[in-house]
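Visitor: Turn this into a model:
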Amino acid sequence: MGYKNTKECLDALEAKGDLLRIDQEINPNIEAGVIQRRIFQAGGPALLFTNVKGCKFPMAANIFGTKERLHFIFRDTIETVERLMKLKMYPMEAIKKPWQYLGAPRTAYHTMPRKLSEGPVTANETTLAQLPQLKSWPMDGGAFVTLPQVYSESPENPGFAGSNIGMYRVQISGNEYNNTEVGLHYQIHRGIGHHHAQALKKGEQLKVNIVVGGAPSMSIAAVMPLPEGLAEIFFAGALGGHRIPMVMRPNGLPVPAEADFCICGTISNEQKPEGPFGDHIGYYSLTHDFPVLKVDKVYHRSDAIWPFTTVGRPPQEDTMFGDFIHELTSELVPSVFTGVHEVHAVDVAGVHPLLLAVGSERYVPYAEERQPQELLTNGMALLGNTQTALAKYLFIGAKEDMEHGENCHNIPVFFKHMLERANLKRDLHFITRTTIDTLDYSGMGFNEGSKLIFAAAGSKKRELGTELPKLPTLPDGFGEAKIFAPGIMILKGRKSETSRGEQDPQMEKLGEALRHTDGLEGFPMIVVVDDPDFTAMNWENFLWVTFTRSDPATDIYGAGAFTKAKHWGTKKSFIIDARMKTYQAPPLDPDPEVEKRVDALAASGGPLYGII
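Guide: Okay, here's the model as predicted:
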């Protein structure tokens, strides 16, 4: 029941006809990543590279690349795990309908890891230099582990119950790293940070195991947004359908027995530059100092396979992780966030920059006109807990107004609903100089920026425009207006030259020029961009450009803007400056030569023929 290691899983996929072996030599330096991304975009099979240039270990990719494949891998457990999770919301259901929950006790039993003295993972030792040197994008600073399971335990509460498994970026070569240390890039709001803080407080170094491969459920557990205090190792057992076997090592930190590889070490007091790295927002995350892990041992099993993925502008393989997690947890949202009915971290906008949500508005049910009140409480909760706290823009609407089945997963309908109902003088609420996603370079500084709660409730306040109004003379360099969707206008802007944290006087002039425009009331949202044609091509481009290239407090302006008692509002339209700024990280561009090599692999007679 459930796959215990990578080889078991790949053998099953191959027997099903859902795995492609590539025996031709493939370079882990960019080429393997290009193949994986293009196979994913084509909805293709899992991949097994049997001949990796400069490395004796085979590499596997796209294991989690389709929803159907994920359901196949976890076909024995997914329904029972969903039922077990629902018991948190509806405990009486198990009494009323026990036949629906008969598997839950056994699933709960599987959550407890099993201790072993030895296991396949510790059969052999190797070095960092002998591991696959995967580099995904041309400007990457070195080789990275892209599907790691980083295991740590609380120094104050050691053991499985106090453990954390996270998928944090791990750089194994390049920059200043030698063959005995790696860069451990963990971002804010991550569980390992609590463990590291506890170790520093106690004057200790934090022991860490970086696991690659093993039970597929371990990879899902590493990205699962579980409540604080619920260890990922327990969830991995439930989803995997078996107790995860753990080899107890002399240093006291266990190693998953069925893993393919494990890098064991301690976080030192040293920091070194890590990056750049092509990341999931669609840009490079730049070089910054991060903790160094001093490596003690590198273990691998005798039939070790190196699973990997590559990330970049969504959708990518990690999109499937997000969809799968939403499937498992969507019904739990109201139990975690009281009054919130559904949330949608918008993948095509880089996941964290844009969060859409539907909440209740019940604070004043007797009022003649509903307005955002409970929604603001809901919004603060979303921005203060779990992974939703990384959101930069939160659009939240009232369920009571959604009489025709509107929801936050139908993005065009949701935006129309919100823009029709928002009171622009009242409903934009900023949080300034706060923490934002580590990978987001649009803000005031590293990990620092702002957030916006855009809340809308009540009756329609405007009819959204579908024809361009006659625009006045705009400041030099601004023009080429396009309608993207009802109520949303795109304008071409001059090249941005502002410094970080500074507002652009030319954007202020644009707002002043537009404030008296007749018919602008139908366009509450205006977005200024470098390339209107690219931005207006589809919703994916629009969302990515708008919400990854702007910081709310710095880059929102208004046609008729005002500030009263420190509250900002606008009389006609809010204007988002979504131009590329001088201080933002560069977007990910492919290497043309490598793309040509992959094209050749897809030609007649090549291993990728008929797939991409």
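Visitor: contacts, neighbours, all on C-alpha from now
Guide: Noted.
Visitor: distance of the spatially most central residue of the chain from Ala481?
Guide: The structure's the chain has its C-alpha centroid closest to Val351; by Cα atoms, centre = their mean the separation is 4.7 Å. According to Cα to Cα, to the nearest Å, Val351 stands 28 Å off from Ala481.
Visitor: Same question for Ala199.
Guide: Going from Ala199 to Ala481 by Cα to Cα gives 55 Å.
Visitor: Thr50 too?
Guide: Thr50 sits 52 Å away from Ala481, taking Cα to Cα as the criterion.
Visitor: Phe415 - that's part of a helix, no?
Guide: Yes. Note on Phe415: a helix contains this position according to DSSP: H, G, I helix; E, B strand; the rest coil.
Visitor: and it, how many neighbours?
Guide: Burial measure for Phe415: 19 neighbouring residues, criterion other Cα atoms under 10 Å.
Visitor: Please tell me how far it sits from Glu274.
Guide: Applying Cα to Cα, the value for Phe415 to Glu274 is 38 Å.
Visitor: just Glu8 next, same as before
Guide: With distances taken as Cα to Cα, Glu8 is found 34 Å from Glu274.
Visitor: Before we compare anything, build this one as well:
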Amino acid sequence: MIYPGGVVGYRNLQQCVADLERRGMLVRIEAPLDPNLEIGAVQRRCYQRGGPALLFTNPVNCRFPLLGNLFGTLERTRFIFRDTLDDIRRLVELKVDPFSLLKHPLDLLKAPCAAWHLLPTFSSRAPVMECRTTLSRLPQLVSWPKDGGAFITLPQVYTENPSKPGFGSSNLGMYRVQISGNNYEPDRQVGLHYQIHRGIGGHHAEAIARGEPLKVNIFVGGPPAMTLAAVMPLPEGMPELSFAGLLGGQRIPMARMEGQLPVLAEADFCIRGLVHPDRTLPEGPFGDHLGYYSLAHEFPYVQVEEVLHRRDAIWPFTTVGRPPQEDTSFGAFIHELTGPLIPTVVAGVKEVHAVDAAGVHPLLLAIASERYVPYAPRRQPQELLTIANAILGQGQLSLAKYLFVAAQEDAPDLHTHDVASFLGHMLERADWRCHLHFQTATTIDTLDYSGSGLNQGSKLVIAVAGPQLRVLGQQVPAGLEFPAGFGGARVCLPGILAIQGPASRQGRGECDASIETFCNFYGERDRFDGFPLIVICDDCDFTADTLNNFLWVTFTRSNPETDLYGIRSLTRGRHWGCQGALVIDARIKPFHAPPLEDDPEVERRIDSLAVKGGPLEGLV
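Guide: Next comes the predicted model:
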């Protein structure tokens, strides 16, 4: 879609806000709302309605306006970056197929213009350096009732390699920043929570090895391109500042400070400080994007030296929680930009989908080639297993917990984003005696509490290839009986049955004897013909009610190493499988983090403002 009359990117957040408001894509909310729970709840509800960006101009106990839901729809995100999308797609296409220049040689003339934007500019003055404030005067945004304090939810954390300073070795990442609460010294310390496999980790490790503190700048606001660049999965060696320039359609202006890291000139806020070696403090809890609280753990913190801001500063924010949320639009937009590159990174891969409804990292779906023995009378997963290992060796993809891989040759029209059809294809062909491949005692997402410890858990690769083996059932088997403590069954999808079980009492890293009893109850009298997958859950009606419920419950509440069982299970050598249905224990365990729930009093307050004639009418 072509949008007339646009500028070439936005130099700062103020330009973006003015443009969106002029076009009816942003609404000002002048009613006094509290950053403690109320503003975040309004933003989430507005997102669910597909609503506009929101500028809260009169937040309680805060002088700075807050901007929420900026990227709340994919269409609005595309609009914000409308002037540069063709350039980015052209460069992606060249990466995928350099011979495309032979078909469109004039594109080569445009490439140097886009490449010029990869280089930031440097000066000694900047709008962000005009004013100073303190942490306690920043918006104290608390998103969920059990959060441990106020957090920056759209931070851009900038560091450079201590051994090789300069923007060429820089990292810009969106790492969680807690600005109040816990044991942090007020106005002097902020928590810095970064997950494993993040770019900042290398810089931090280098600083520790040198025995010196790591310099950190935390930007908030500025050009929208900087926010997106901070979450982009960029190739090794490409600075996020360069991508932000490319996406924003102009070189990113930075300001030098003597003896310090450069600051983003057009940022709305900048928190400067140091991360000292081997110093940590408890950070969290925080309601996170898996739909649960990430609990308090020891993480590094920044000893704050100063807080800078521009005179007309705006505080952009989002709130996260059980998907879909605003970060879902981030993910969809990123996939549009980077999806064509996946086959160039892992040979043989057609597409990969990190399933947002399952919390992103818990579930990956992939389609790849199976060409190792094309002369064999029956196709079996062989190349798929090589490709699966390659996928699990790629950056953030390495944190995946479940990876389902299908052979492209079996269904050329299959796509991973049609999740229901993809799972149906897998289950029609799955042979649980040989298609399950475990990795145990390995790393998983820091935010995932289903494993054996922080960052610790297991992975399961399910790779299928070959002809259809069964017809999937679509109705609960007639006369189905249950062992004691189990009862109630619903069909989630063809071939997938949710069965309600007793409350889990298992310990971390343990299996549950009650699920073994369930499997043994059926034994040779397996009644699950047509249902190769059974999910044991706390509430079968909730689990089966929607596809998103099934995905969320099943893949965020299970750890393959301890929560997979099978009817008529068998072990050959060290390979485990089963002859009957595969059983996933997806009940909430005693050691799991609690799920996120809205504050009823806050919800009633928002409802009262959303009545006809109220300040939130039509928005929530």
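Visitor: Overlay the chains and give the TM-score.
Guide: The TM-score (TM-score structural alignment, normalised by the length of the first structure) is 0.98; 611 aligned residues with a Cα RMSD of 1.1 Å.
Visitor: where along the stretch 51-200 of the first structure do the helices fall?
Guide: With DSSP state H, counting those that start in this stretch as the definition, the stretch 51-200 of the first structure shows helices at residue ranges 67-73, 78-89, 93-96, 104-110, 191-202.
Visitor: Show me what Ala484 of the second structure aligns to in the first structure.
Guide: Superposed on the first structure with TM-score structural alignment, Ala484 of the second structure falls opposite Asp476.
Visitor: Kindly tell me how buried its match is, as a neighbour count.
Guide: By the other Cα under 10 Å criterion, the neighbourhood of Asp476 of the first structure contains 10 residues.
Visitor: Could you pull up the contacting residues of it?
Guide: Counting by Cα atoms under 8 Å, 6 or more residues apart in numbering, Asp476 of the first structure makes contact with Arg494.
Visitor: Report whether it is found in a helix, as I expect.
Guide: No. Assessed with three-state DSSP, Asp476 of the first structure is coil; it does not lie in a helix.
Visitor: hang on, Ile188 of the first structure packs against Thr438?
Guide: Yes. Contact between Ile188 of the first structure and Thr438 holds when scored by Cα atoms under 8 Å: they sit 6.7 Å apart.
Visitor: Show me whatever sits in contact with both of these two.
Guide: In terms of Cα under 8 Å, 6+ apart, Ile188 of the first structure and Thr438 are both contacted by the residues Asn447.
Visitor: Spell out the secondary structure type for Thr338 of the second structure.
Guide: For Thr338 of the second structure, the reduced secondary structure class is helix; criterion used: three-state DSSP.
Visitor: Could I get the helices of the stretch 51-200 of the first structure in CSV, plus columns for mean neighbour count?
Guide: Conversion of the helices of the stretch 51-200 of the first structure to CSV gives the following (neighbours: other Cα atoms under 10 Å):
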stretch, mean neighbour count
helix 67-73, 16
helix 78-89, 18
helix 93-96, 13
helix 104-110, 18
helix 191-202, 17
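Visitor: Out of the ones you listed, which gets nearest to Asp518 of the first structure?
Guide: Go through the helices of the stretch 51-200 of the first structure one by one with Cα to Cα and the one that ends up closest to Asp518 of the first structure is helix 67-73, at 48.1 Å.
Visitor: In the second structure, what stretch matches the closest one?
Guide: Equivalent residues of helix 67-73 of the first structure are located at 74-80 in the second structure, counting by TM-score structural alignment.
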